[in-house]
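Chemist: predicted model and sequence below, questions to follow.
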Amino acid sequence: MGCSKKKIKYELSKEFQFEAAHRLIKNYSGKCINYHGHMWRVIITLHGHELDEKDMLIDFNELKPLKKWIDKYLDHTTIIWENDPMLTFFKKNNQKYFITKKSPTSEHIGEIILDKAIELFDNQRIKVKYIEVKESNTSSVKVYSNKY
């Protein structure tokens, strides 16, 4: 007397952390115009209607490639807009940086991580629903996949 598979939808989330600095200078005049850092928290949420042969949507360990990508490119780095005049300094002084095409807002950082997550995990059975980016305990942004 189980439920019909079509009526069941599973949703799974996993949280990762990284440390990075950024500043907002594109059409911005608030205090975040200065370089500052966050302990960023990223939550990936996937969803689907079918479980795999282990009766899981996805094994949490299978999400490690996203954490490895975050650690390699974003952890302990400066996330910098491609038009930031300070980019020359970072290049000249061998500083770790990650260049963004838009202002490195939480929204844009979420877009970047969402694109990578979709590349890594989207398939016919599961889809990335959204990425939540938390730059503090009180401020977060959710960036939804357009496939949701």
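Modeler: Happy to help now that I have it.
Chemist: going forward, measure contacts and count neighbours with C-alpha atoms only.
Modeler: Noted.
Chemist: just give me the longest helix of this protein.
Modeler: Longest helix in the chain, counting residues (DSSP state H): helix 106-121.
Chemist: now what about it, what contacts it?
Modeler: 44, 65-66, 102, 127-128, 130-135, 140-145 (C-alpha atoms under 8 Å, 6 or more residues apart in numbering).
Chemist: one more structure, for comparison:
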Amino acid sequence: MVKYFSSKKYGHERGLSAAFRQWKADSHCKYVHGYSLEFEFKFGANELDERNWVVDFGGLKELEKWLRNHFDHKTLVASDDPELSKFRNLDDDGIIQLVVVESTGAEMFAKMAMEYSAGLIQKHYGERCWVESVTVREHGANSATCSI
């Protein structure tokens, strides 16, 4: 059986500049740092639509909006970070735009994006297609992928 795949990339140049820290790390990753993150979504289908597409790239505006709401000039902090209250104060004072997440790091950001995009694709396309994987790149040397 033939399978089709397509991908959509929101590259570093899109300016999804997010700051975060891995508070459990023993390395310098325990400090707040940031990247212009890149997200790449791989979509799969067993059959193409009437336009011979897996998904309509122009119809992914909701996905880009979600990415901007979660990663564009945001500070992401894990819900179990012992310093969360300090980050909340910074947010209250208008110094940061806080997004509290389950956990931080490229792996967890890929998981978050996978879960959101899978629901979005299901809503718009039903069972015909799916999200095969999501890759998040901090920069050229570091990336993480979440897949089904």
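Modeler: On my side now, so go ahead. The model shown is predicted, which means the values in this text are computed figures rather than measured ones.
Chemist: before we move on, the earlier item: mind checking which of the contacts of helix 106-121 of structure 1 land in helices?
Modeler: Judged by DSSP H, helices contain the following of the contacts of helix 106-121 of structure 1: 65-66.
Chemist: V143 of structure 1 -> structure 2?
Modeler: Matched by TM-score structural alignment, V143 of structure 1 corresponds to C146 in structure 2.
Chemist: got the contact list for that match?
Modeler: Taking C-alpha under 8 Å, 6+ apart, we find C146 of structure 2 in contact with 107, 110-111, 114, 133-135.
Chemist: from I33 of structure 1, how far off is the corresponding residue of structure 1 for V134 of structure 2?
Modeler: In structure 1, the residue equivalent to V134 of structure 2 is I131, according to TM-score structural alignment. With distances taken as C-alpha to C-alpha, to the nearest Å, I131 of structure 1 is found 25 Å from I33 of structure 1.
Chemist: who has more neighbours, these two?
Modeler: Using other C-alpha atoms under 10 Å as the criterion, I131 of structure 1 and I33 rank with I131 on top: 28 against 14.
Chemist: count the residues that sit near the closest residue in space to V133 of structure 1 that isn't next to it in sequence.
Modeler: Nearest residue to V133 of structure 1, sequence neighbours excluded (C-alpha to C-alpha, 6 or more residues apart in numbering): V42, at 4.7 Å. Residues lying near V42 of structure 1 (other C-alpha under 10 Å) number 24.
Chemist: then E53 of structure 1?
Modeler: For E53 of structure 1, the count of nearby residues is 7 (other C-alpha under 10 Å).
Chemist: what residue in structure 2 is paired with it?
Modeler: Superposed on structure 2 with TM-score structural alignment, E53 of structure 1 falls opposite E50.
Chemist: which positions within stretch 84-104 of structure 1 qualify as buried?
Modeler: For stretch 84-104 of structure 1, the buried set under the neighbour-count rule, 16 or more other C-alpha atoms under 10 Å, comprises 87, 97-100, 103-104.
Chemist: from the residues you listed, pick the one nearest Y28 of structure 1.
Modeler: Closest approach to Y28 of structure 1 among those (C-alpha to C-alpha): S103, at 9.7 Å.
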